[in-house]
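here is a sequence together with a model predicted from it:
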Amino acid sequence: MKKNLRTLFSLFLVAGTMQLQAQEEMVDKIVKEANENSKLEEIAHELMDEIGPRLVGTPEMKKAHDWAVKKYDSWGISAENQEWGTWKGWERGITHVDMVSPRVSSLHARQLAWSPSTRKKGITAEVVILPEAKNANDFKNMLSRVKGKFVMISQHQPTGRPAANWEEWATEKSWKNMQQKINKTDSLWSKRIENTGYSSRELPKALEEAGAAGIITSNWSRGFGANKVFGAYTKEIPSIDIALEDYGMLYRLAENGSAPEIKVVAQSKDLGEMPTFNTIARIEGSEKPEEYVILSAHFDSWDGGTGATDNGTGTMVMMEAMRILKKLYPNPKRTIIAGHWGSEEQGLNGSRAFVKDHPEIVANVQAVFNQDNGTGRVKYISGQGFLHAYDYIGRWLQPVPQEIKGEIETIFPGTPSGGGSDYASFVAAGAPAFGLTSLSWSYWNYTWHTNLDTYDKIVFDDVRDNVILTSIMAYMASEDPETASREKTVLPMNDRTGKQMTWPEPRDAERRGGLD
């Protein structure tokens, strides 16, 4: 009996040693492939340079989906575009804005997403500042002043220098004076908007109805040369965003009675109702094919830049990880899926649709790994409120090289995210889903939804580390003999409301966007 037990123990020991050895060999292969045969630059060039920004409803978005399917096919990975809804179709054309009076100057400007087009010859008109009214009734009486004019609806910034630049170079007195000026300008402009009686979304529509020639915004991102570029709310007249100093120049000229005039050529096409998709790639599982490890990244972007760090880099990580896993780990125990979601920017729509439409997958998710906040190496992982996340995330992180995992801070069990990125869609449905949160690299000021979110901002060394991390964690989650626990922690009290926090509820996607 004792001899049999010793033999059995020896067999277990040998099996465990062999398993650990195989794991170490796989990790070494992943690291080598990621570092010595990387396709990241190739993916980045094709996606950002050749296709460009990926606004939902545009031909470029569909082109990106088709490109991804072909790219996966070239790696021997099956992929398809799954339609989940429709969106307002739109195609960006040429934007050219010139000041023609009191002098001639070409301006840094672009039309907002879904902006109506001008006629081919453009529109030439005077620029005026949003009328300053005492209240909503007073504003209505002033609306006749905007007829035939381009109306500036953003405040004039007192400085185009970021706060850090002032703190580095200014005297204490000078910086204090500028802070006071900024606060005063913010306050006065907020009051001016409030006194119109309209919200920021409603105001452009009201000006359009009053006969304005167009809407001008300047949504500064608090960084040198960076503007946030979102969508238009007008239906017939163009909406354009102008860079901070060009906007400031027009504002000062209008404020001082010089009656500046601009010529705006903003060509675009309304394409009507267009289908929207998620691109889904699969490496089929060999032992537990109906359990899933999901690599998650939204595919769409705003179109002020080329969507490089939001979320080209997350897309690159998941595609490259899938390529490496297919090459080195072609028969995973569990099915590995890459989800490239559409219309995340308008409310996690692609991932919410997938969760709603595929309950059989969501019910059997082992883990979702999502990356969506810039080009930096991963710094934080939260347990998202899953009570035992510490155990399995810890196991999956264990073989990751120390130079990568050593920088990662973990928070367990954490609290569930109600939004922000696509892992929240899965968390709401009770599936273990985790955000791989990156270092900033000045993301919020310089690249998040801005005109500067372009290829040159990618830090490829950090992205490569994220590929290694994601590939190893996906491999470990697939190999894990245990199924990840979905038990939820008791959530804490909300400091703001004084009530106990509740788990977020699943929400369906907006299936027909921008069409009403």
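The structure has been received and is ready for your questions. Because the structure is predicted, anything quoted here is derived from the model rather than measured.

every contact and neighbour count from this point should use C-alpha atoms.
Noted.

count of residues packed around residue 144?
Per other CA atoms under 10 Å, the neighbour tally for residue 144 reads 13.

hang on, residue 216 packs against residue 152?
Yes. Using CA atoms under 8 Å, residue 216 is in contact with residue 152, at 4.7 Å.

shared neighbours, the two?
Shared contacts of residue 216 and residue 152, defined by CA atoms under 8 Å, 6 or more residues apart in numbering, are absent.

need the contact list for residue 493.
Counted by CA under 8 Å, 6+ apart, residue 493 has contacts 499, 500, 501.

can you report how many residues neighbour the second one?
This points to residue 500. As a burial measure, residue 500 scores 11 neighbours (other CA under 10 Å).

nearest residue to it other than its sequence neighbours?
Nearest residue to residue 500 in three dimensions, chain neighbours excluded: residue 493, at 4.0 Å (CA to CA, 6 or more residues apart in numbering).

how near is that neighbour to residue 501?
Plainly put, residue 493 is 6 Å away from residue 501 if you go by CA to CA, to the nearest Å.

how far away is residue 332 from residue 291?
On the measure of CA to CA, residue 332 and residue 291 end up 11 Å apart.

where do the contact lists of those two overlap?
Each of residue 285 lies in contact with both residue 332 and residue 291 under the rule CA under 8 Å, 6+ apart.

residue 348 and residue 421 touch, don't they?
Yes. Residue 348 is in contact with residue 421 according to CA under 8 Å; the separation is 6.6 Å.

and these two? Which one has more around it.
Per other CA under 10 Å, whichever of residue 348 and residue 421 has more neighbours is residue 348, with 24 against 21.

who are the neighbours in contact with the more buried one?
The contact partners of residue 348, taken as CA under 8 Å, 6+ apart, are 342, 419, 421, 422, 425, 509.

just the buried ones from these?
Neighbour counting with 16 or more other CA atoms under 10 Å marks 342, 421, 422, 425, 509 as buried within these.

from these, which land in helices?
Here DSSP state H is the test, and the buried ones among the contacts of residue 348 give residue 425 as lying in helices.

using TSV, lay out the buried ones among the contacts of residue 348 together with distance to residue 92.
Below are those laid out as TSV (distance: CA to CA, whole Å):
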residue	distance to residue 92
342	18
421	26
422	27
425	30
509	25
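
and the buried ones among the contacts of residue 348, which is closest to residue 370?
Checking the buried ones among the contacts of residue 348 against residue 370 by CA to CA gives residue 422 as the nearest, at 7.1 Å.

ok, now which ones touch that closest one?
For residue 422, the contacting residues are 296, 297, 298, 344, 348, 351, 352, 370, by CA under 8 Å, 6+ apart.

among those, which two are most distant?
Longest distance between any two of the contacts of residue 422 is 14.0 Å, between 352 and 370; criterion CA to CA.

in stretch 204-220, what counts as buried?
For stretch 204-220, burial by neighbour count (16+ other CA under 10 Å) applies to 204-208, 210-220.

put this beside the first:
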Amino acid sequence: MKHPFKTLLAVLLLFPAITISQSTDAVVEAIVKEANENSQLEPLAHQLMDQVGPRLVGTPQMKNAADWAVEKFESWGIDAKIENYGEWRGWERGITHIDMISPRVQSLKGTQLAWNPSTGSKGVTAGVITMPTFKDAADFTKWVPNVKGKFVLISMNQPTGRPDYNWEEFATEESFTKMKEERDAQTEEWRANLERTGYNSRTIIAELEKAGAAGIVASNWSRGFGVNKIFSARTEKIPTVDLELEDYGMVYRLAESGQNPQIKVVAESKDLGMVPTFNTLAEIKGTEKPEEYIVLSAHFDSWDGGTGATDNGTGALVMMEAARLLKKAYPNPKRTIIVGLWGSEEQGLNGSRAYVEDHPEMIPNIQAVFNQDNGTGRVVRLSGGGFLQSYDYLGRWLNAVPEKISDHIETSFPGTPARGGSDYASFQAVGVPAFSLSSLNWSYWDYTWHTNRDTYDKIIFDDVRNNAILTAVLTYMASEDPERASGEKIKMPLDRRTGEPREWPSPRSPERKGGM
């Protein structure tokens, strides 16, 4: 028989945990019910990806997205606003049309790269030229006048457009090995040849433009069927386009075989001067501790080869839907809930770094940041981010998440802080407990990350819906927790190169006048 006092003490010690557990049931059930029976993810995704489109910083589409999000939040009874923090080079994509007109006529699949000047409606028509093998920089200098008046093909002609997994499934082992060895040798020689020019893949473009090239044609293959990475141009006056591998290889082979192909590029765009750059913010005010905060974090901007669906449209939708669920199931949180849809993450976490820098009074009072960025898949990893006590409070919060969601999540405590990669790093750098909700791959790196295939049809709505539930429940638990989440940091491990302890990442200031 237990001593009566010891029994009473045990009950009292358990009471806070029981209270939290019991109080979460109705709210968690309401969150799950609303998410599953009245999900807004599909219409939100259609409106954001199909109607608004890609959200390159400095474009009208980025501003349209912010206006759309503010209107959505307000329709749910959530206060929202746009907060400017700087300027960026304004630019608007127009029509891109690329055609081979000789030795036969064929429309080619590709696009103008971001912030590239317009060709005008008449476009540019010229022959193409490939780069030969150079002995040294002097040899390149002797050759470079040949580019005058021509489109220069600046990417290696890939020996295969089939991804490795396709070869592995169907090829003989000997054939697959032979292809990889030949490709590796070709790639190594391509890089060495470029190095012999005295330039690198970036600086050589300015030299080609200076020498009078009519334009630059690249093909940044992403190791999948029909998929290329799409970034920004590095020319000041001439067009730069990216051709999909299949068409790039055809034009390249025709040039190499002496067929003298000609192409016509119409790449209409508008330079809009300097325009405001901003974050889109929403707030559900806390009732008991309004000066303490939980931040739901995702970047709103994207590259514009596709429509930014999985990088990071789905992350933004998770945070928006989580806020909607919370407003309906938990309208009076104890702590203030902030939704931060950050601008210009793709150029260096600028939006979240600006928010951290511009709101120093908030930093000591942030209970937690939950960030989602890496694609459409269900969350499968959660790290403690280098916060020593993170196991205690994240464990408590995660325990309230439905098992069908939490069972897929592997945790790692206490983990280590990030030095970049996504916006949670901006908060970790100033000591805020910030956590990445890291999701299942779904071929993200090859097929949708910064590519021409990052579009609505790649979204896995069941997984995104689970992520919204996860985020909403974690936020609810963080808000209700009677304790403050500890920001105590781990003792950083040794740097293998120096033998000295690594330092916690330092805060970095954002770029507030960018794109020029």
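Looks like it arrived, so ask away. If you're wondering where the values come from, they're calculated on a predicted model, not measured in any experiment.

before we move on, the earlier item: taking the contacts of residue 348 of structure 1 together, which two end up most distant?
Longest distance between any two of those is 15.4 Å, between 342 and 419; criterion CA to CA.

so what corresponds to residue 319 of structure 2 in structure 1?
Counting by TM-score structural alignment, residue 319 of structure 2 lines up with residue 318 in structure 1.

spatially nearest residue to its match (excluding sequence neighbours)?
Among residues not flanking residue 318 of structure 1 along the chain, residue 295 sits closest, at 5.9 Å (CA to CA, 6+ apart).

list of residues touching the helix or strand harbouring that neighbour?
Element membership of residue 295 of structure 1, judged by DSSP states H and E, is strand 288-298. Contact with strand 288-298 of structure 1 is made by 285, 311, 314-315, 318, 333-344, 361, 364-372, 422-423, 474, 477-478, as judged by CA under 8 Å, 6+ apart.

next, the angle from the helix or strand just after it to strand 288-298.
Downstream of strand 288-298 of structure 1, the next assigned helix or strand under DSSP H and E is helix 313-328. Interaxial angle, helix 313-328 of structure 1 versus strand 288-298 (axes from the mean of the first three to the mean of the last three CA atoms, to 10 degrees): 150 degrees.

mean deviation of helix 313-328 of structure 1 from structure 2?
Its aligned residues in structure 2 lie a mean 0.5 Å from helix 313-328 of structure 1 after superposition (mean CA distance after the TM-score superposition for structure 1).

which other helices and strands does that helix contact?
Using 3 or more CA pairs under 8 Å, 6 or more residues apart in numbering; DSSP states H and E, the elements in contact with helix 313-328 of structure 1 are helix 2-36, helix 40-44, strand 288-298, strand 334-341, helix 460-479.

let's have the ones you listed in JSON lines, adding mean neighbour count and distance to residue 163 of structure 1.
Output for those, formatted as JSON lines (neighbours: other CA atoms under 10 Å; distance: least, CA to CA, whole Å):
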{"stretch": "helix 2-36", "mean neighbour count": "13", "distance to residue 163 of structure 1": "38"}
{"stretch": "helix 40-44", "mean neighbour count": "17", "distance to residue 163 of structure 1": "32"}
{"stretch": "strand 288-298", "mean neighbour count": "24", "distance to residue 163 of structure 1": "31"}
{"stretch": "strand 334-341", "mean neighbour count": "26", "distance to residue 163 of structure 1": "35"}
{"stretch": "helix 460-479", "mean neighbour count": "23", "distance to residue 163 of structure 1": "27"}
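
so which of those comes closest to residue 171 of structure 1?
Residue 171 of structure 1 sits nearest to helix 460-479 of all those, at 36.2 Å, using CA to CA.

tell me the angle of that closest one relative to helix 2-36?
Relative orientation of helix 460-479 of structure 1 versus helix 2-36 (the same axes, to 10 degrees): 150 degrees.

and whichever helix or strand comes after helix 460-479 of structure 1, what other elements does it pack with?
Per DSSP H and E, helix 460-479 of structure 1 leads on to strand 512-513 as the next helix or strand towards the C-terminus. Helices and strands touching strand 512-513 of structure 1, by 3+ CA pairs under 8 Å, 6+ apart, are strand 78-101.

now the strand it packs on on structure 2. Mean distance?
With mean CA distance after the TM-score superposition for structure 1, strand 78-101 of structure 1 departs from structure 2 by a mean of 0.5 Å once superposed.

hang on, residue 441 of structure 1 packs against residue 377?
No. Assessed by CA under 8 Å, residue 441 of structure 1 is found out of contact with residue 377, at 9.5 Å.

those two: which is more packed in?
Legend: neighbour count by other CA under 10 Å for residue 441 of structure 1 and residue 377, higher for residue 377 (25 against 16).

if we can go back for a sec, with the contacts of residue 422 of structure 1 in mind, which one is nearest to residue 268 of structure 1?
Checking the contacts of residue 422 of structure 1 against residue 268 of structure 1 with CA to CA, the nearest one is residue 344 at 23.0 Å.

distance of the closest one from residue 311 of structure 1?
From residue 344 of structure 1 to residue 311 of structure 1 the distance is 10 Å (CA to CA).

quickly list what's touching both of those two.
Counting by CA under 8 Å, 6+ apart, the common neighbours of residue 344 of structure 1 and residue 311 are 298, 299, 300.

list the contacts of the residue lying closest to the last one once chain neighbours are set aside.
What that stands for is residue 300 of structure 1. In space, residue 300 of structure 1 comes closest to residue 54 once its chain neighbours are excluded; the distance is 4.8 Å by CA to CA, 6+ apart. By CA under 8 Å, 6+ apart, residue 54 of structure 1 lies in contact with 60, 61, 64, 299, 300, 301, 302, 303, 306, 307.

which of those residues does structure 2 keep?
Retained contacts for these in structure 2, judged by both residues aligned by TM-score structural alignment, their matches' CA atoms under 8 Å, are 60, 61, 64, 299, 300, 301, 302, 303, 306, 307.

so which strand or helix has the third one?
I take that to be residue 64 of structure 1. Assigned by DSSP H and E, residue 64 of structure 1 belongs to helix 59-74.

which residue in structure 1 lines up with residue 213 of structure 2?
In structure 1, residue 213 of structure 2 lines up with residue 212, judged by TM-score structural alignment.

quickly note the distance from its match to residue 241 of structure 1.
Distance of residue 212 of structure 1 to residue 241 of structure 1, given as CA to CA: 16 Å.

before we move on, what about residue 400 of structure 1?
Using CA to CA, residue 400 of structure 1 is found at 45 Å from residue 241 of structure 1.

alright, calling it a day.
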